[in-house]
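J.: need coordinates for the below:
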Amino acid sequence: MAAPQHEQTARNRILNAARDLFAAHGFHQSAMAELASAAQVSVGQIYRLFKGKEDIIEAIVASDAHDREAIILSLQARLNAGEISIEQTFELLLLEMMDNPHEALYFDILAEGFRNARVGGTIADMCARLRKSLGAFACVANPALSGEALKGAEEVILACLFGLGHRSLSVPAISAQRTAKRAASMIVAALRSMD
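T.: Alright, predicted model coming up:
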C-alpha cells in the first residue's frame, strides 16, 4: 500500500515542479535533469512514472481540467441552491480563470497542442467537458437557448475564459475583480438578448 502512495507523492511533486520549470523556461528548453532536481526525484523515477515530457504535459492538463471541473460543479451547486446569481457564477468562474500563476505555461501547452496531436486531443477533451457546463450556465441566463444559438454561446463564453485567463500580457487597466464583474454582466446581458 505504501508504494502506490509513494508513487502518487512523487508524481505530484514532478507535476508541481514541471509547472514551475516549464512556466519559467519553456517546455522544450527544460531538461529532465532540471525537472528531477526541482522535484527531488531521480530522472529514472520520472521515466518510471511518465514516458516523457509529452506525458507530463498531458497529466498537467488533465489535473487542471479536473480542478476546474470541481470548481464548476461547486459553482453549479451554489447556483442551484440560490446562494449566488448567474452573474455571480460567471464572475467567480472568470476570477478563477484569471488567477493563473502559470500563465506562461499555458501558452506553451496551447502551442504544443497545435504541434502534437495527443496534447491537442487532451485539450479538446477538456474543452468539450467545459462546453457542457458553460452551456448549462448559459441556459440559466436564457432558458430559451438551444441548438446553434446555445453552441454559439458556449463558444463565446469559452473564448472569454481563455482570453481573460491570459490577460496579463495586455497590461490590464482595471483589477481582475472589476474585469470579472463587468465581463460577467456583459456575458449575461448578451445571453439574455439571444433568440
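J.: C-alpha only now, for contacts and for neighbours.
T.: Will do.
J.: neighbours of residue 159, how many?
T.: If you count neighbours by other C-alpha atoms under 10 Å, residue 159 ends up with 12.
J.: same check, this time on residue 77
T.: Using other C-alpha under 10 Å as the criterion, the residues surrounding residue 77 number 13.
J.: another for comparison:
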Amino acid sequence: MVQAARELFAEHGFHATSIARLSERSGVLVGQIYRDFANKEAIVAALVEHDLDEFLAADELCAARCTSDRAMVRAWIARFIACDDIGDTRLIAEITAESYRNPRIAAIFDAMEDRLHGQLVRALTIIVPDAGNEQRIGRLAEAILIMAGGMCQRRINTRSTAPEVLALMMAFIDAEIAAIERDPRP
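T.: The predicted model follows:
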C-alpha cells in the first residue's frame, strides 16, 4: 500500500490522490487503509520515515560508532552529502511542496530534520570525541545539513553534480573538524 502511495503521490500529487485511488492501486480495502493509517499525512509520515531510515544507513553509522572508525564515519558523511540515492525526485518535490501548505507534513519534516541533526552530531562526535565541542559540533552538523539539502535540491533539478563539488564540501568539513580538534572552545 505504501508503494502504491509513493507511486500515486509522484504521478498525481498529494491532493489528487484519494484513499479510494490508493485502495484501487494497492488492492487494499479502504477500511484496511484507515485501520493502518489515520489519514494521508500518516501515509506520508510512513514514506518519509522509511526513506530516512534507508538514507541514514544507521546500521553503518552504528558499526562505526562501536569501532570508533573515523574513516567509516567520514565516508558516511560524504555519502550523506552526496545525496546519490534520493529516489523518485517527483515524490520528494511533491512532499516538500506539501510541507509548505500543510502544518502536519511540516511537522513530519521538522522531526526528520531533528533526527538528521542528531545523527550528524553523533557521527561528528565519533570523529571529535573531546568533550566541550558540543556547540561547534552542532553548528558543523547544521552546515552539513544545509550542504546535503542543497545537494539534494541540485540533484532534483539537474540530476547531477560534479565530483569536485563534493570534494570541496568534504574539504570544508575536514578543515572544520581539524579546527575543532585544535581548539575545542565554542
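J.: kindly provide the TM-score of these chains.
T.: Remark: TM-score between the superposed chains equals 0.76 [TM-score structural alignment, normalised by the length of structure 2]; 179 aligned residues with a C-alpha RMSD of 2.8 Å.
J.: geometrically speaking, which residue is the centre of structure 2?
T.: residue 52 (5.0 Å; C-alpha atoms, centre = their mean).
J.: which residue in structure 1 lines up with that one?
T.: In structure 1, the residue matched to residue 52 of structure 2 (TM-score structural alignment) is residue 65.
J.: ok, its match to residue 194 of structure 1 distance?
T.: According to C-alpha to C-alpha, to the nearest Å, residue 65 of structure 1 stands 29 Å off from residue 194 of structure 1.
J.: what does residue 131 of structure 1 give?
T.: Distance from residue 131 of structure 1 to residue 194 of structure 1, by C-alpha to C-alpha: 18 Å.
J.: neighbour count winner among those two?
T.: residue 131 (19 against 12).
J.: and whichever residue in structure 2 pairs up with the more buried one, which helix or strand is it part of?
T.: Under the alignment defined by TM-score structural alignment, residue 131 of structure 1 is paired with residue 117 of structure 2. Element membership for residue 117 of structure 2 (DSSP states H and E) is helix 103-127.
J.: now for the helix or strand following that helix, which elements pack on it?
T.: Per DSSP H and E, the first helix or strand lying C-terminal to helix 103-127 of structure 2 is helix 134-158. In terms of contacts (3 or more C-alpha pairs under 8 Å, 6 or more residues apart in numbering; DSSP states H and E), helix 134-158 of structure 2 is packed against helix 70-82, helix 103-127, helix 163-182.
J.: could I get the buried residue list for the second one?
T.: Pointing back at helix 103-127 of structure 2 there. Applying a neighbour-count criterion of 16 or more other C-alpha atoms under 10 Å, one finds 104-106, 108-109, 112, 116-117, 119-127 buried in helix 103-127 of structure 2.
J.: quick one: it to helix 134-158, angle?
T.: 120 degrees (axes from the mean of the first three to the mean of the last three C-alpha atoms, to 10 degrees).
J.: contacts for helix 103-127 of structure 2, please.
T.: 41, 44-45, 48-49, 52, 56, 61, 65, 68-70, 73-74, 77, 95, 98-100, 137-138, 141-142, 144-145, 177 (C-alpha atoms under 8 Å, 6 or more residues apart in numbering).
J.: list buried residues within those residues.
T.: 41, 44-45, 48-49, 52, 56, 61, 65, 68, 70, 73-74, 77, 95, 98-99, 137-138, 141-142, 144-145, 177.
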